[in-house]
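>>> I would like the atomic coordinates for the input below:
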Amino acid sequence: MAVAAVTTEQYHKPLRKKPLPAGRPREWYITHNRRLKAMRLAIALLDTGVYCPSTATDRRIRATAERIGIHPPSDTTCRMVRSLIRHGR
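Just a heads-up that it's a prediction; the model follows:
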């Protein structure tokens, strides 16, 4: 019987960040970054077992943001996180 070896190697190489396209209105960049932040938070919440938007309170979302090391999200971003959880099922 084969035994799986435990490894600490990364499975994936980190993605290289590309600069955002120039010439867009400021609002586009704000919305783009808000979506990325909401997506990171939604993934972190799903990883911790939060699958219902009703259990993803602002307090829990902000605590998750602190835990993964990003700035506390605004109320708008919290709503976006709940929307991603709702439609991601």
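
>>> Please count neighbours and contacts with C-alpha atoms only from this point.
Fine.

>>> For the longest helix seen in the chain, which outside residues touch it?
Longest helix in the chain by number of residues (criterion: DSSP state H): helix 26-47. By Cα atoms under 8 Å, 6 or more residues apart in numbering, the surrounding residues in contact with helix 26-47 are 51, 56, 61, 64-65, 68, 77-78, 80-82, 84-85.

>>> hmm, try it at 10 Å
Applying Cα atoms under 10 Å, 6 or more residues apart in numbering, the contact partners of helix 26-47 are 20-22, 48-53, 55-56, 60-62, 64-65, 67-68, 70-74, 76-85, 88.

>>> The structure of the following sequence is requested for comparison with the preceding one:
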Amino acid sequence: MPAAALKPKSTRSTAHRAAQPDLPYEPVNKRPLPPGRPRDWYVTHNRRLKAMRLAIALLDSGVYVPNQARNETIRGAAQLIGVHPPSDTTCHMVRALMRYAR
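A predicted model of the protein is given here:
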């Protein structure tokens, strides 16, 4: 039996560990949005894109459970990938995306 199999697994929680995504993230090529939609559509669309980018950054950094993704953690990841700090609503959306990814 390999020696690694004999070692007990660590039971320490990773909830208090700082998110450290792989850097550098490259900026996403932006395309023009379709014209003629209501303003609310554009706001929601951009919020979903931002939440998706943040969820990917958190998953890349080892934050896999929505309970680990507190608002401070999500805002720290936003700073690391170079986007404006998300609102509470966007943070909620990031956690919802992480729940769906499981």
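
>>> Need the TM-score from the superposition.
After superposition, the two chains reach a TM-score (TM-score structural alignment, normalised by the length of structure 1) of 0.81; 76 aligned residues with a Cα RMSD of 1.3 Å.

>>> Out of the contacts of helix 26-47 of structure 1, which end up buried?
50-51, 53, 56, 61-62, 64-65, 72-73, 77-82, 84-85 (16 or more other Cα atoms under 10 Å).

>>> Against His71 of structure 1, how distant is the residue positioned nearest the centre of structure 1?
By Cα atoms, centre = their mean, structure 1 has its centre lying nearest to Arg40, at 0.9 Å. As defined by Cα to Cα, to the nearest Å, Arg40 of structure 1 lies at a distance of 12 Å from His71 of structure 1.

>>> so where is stretch 65-74 of structure 2 in structure 1?
The aligned range for stretch 65-74 of structure 2 in structure 1 is 52-61, by TM-score structural alignment.

>>> Just the terminal-to-terminal distance for that stretch.
In stretch 52-61 of structure 1, first residue to last residue: 12 Å (Cα to Cα).

>>> Show me what that stretch is in contact with.
By Cα under 10 Å, 6+ apart, the residues outside stretch 52-61 of structure 1 that reach it are 38, 41-42, 44-46, 49-50, 62-67, 72-75, 77-79, 81-87, 89.

>>> which residue in structure 2 lines up with the residue nearest to the centre of structure 1?
In structure 2, Arg40 of structure 1 lands on Arg53 (TM-score structural alignment).

>>> One more: Met80 of structure 1?
Checking TM-score structural alignment: Met80 of structure 1 goes with Met93.

>>> ok, for that match, nearest residue in space, not its chain neighbours?
In space, and not counting its chain neighbours, Met93 of structure 2 is closest to Ala51: 6.1 Å by Cα to Cα, 6 or more residues apart in numbering.

>>> how close does that neighbour get to Leu6 of structure 2?
In terms of Cα to Cα, Ala51 of structure 2 sits 40 Å off from Leu6 of structure 2.

>>> Compare neighbour counts for those two and give me the winner.
The neighbour comparison of Ala51 of structure 2 against Leu6 (other Cα atoms under 10 Å) goes to Ala51, with 25 against 8.
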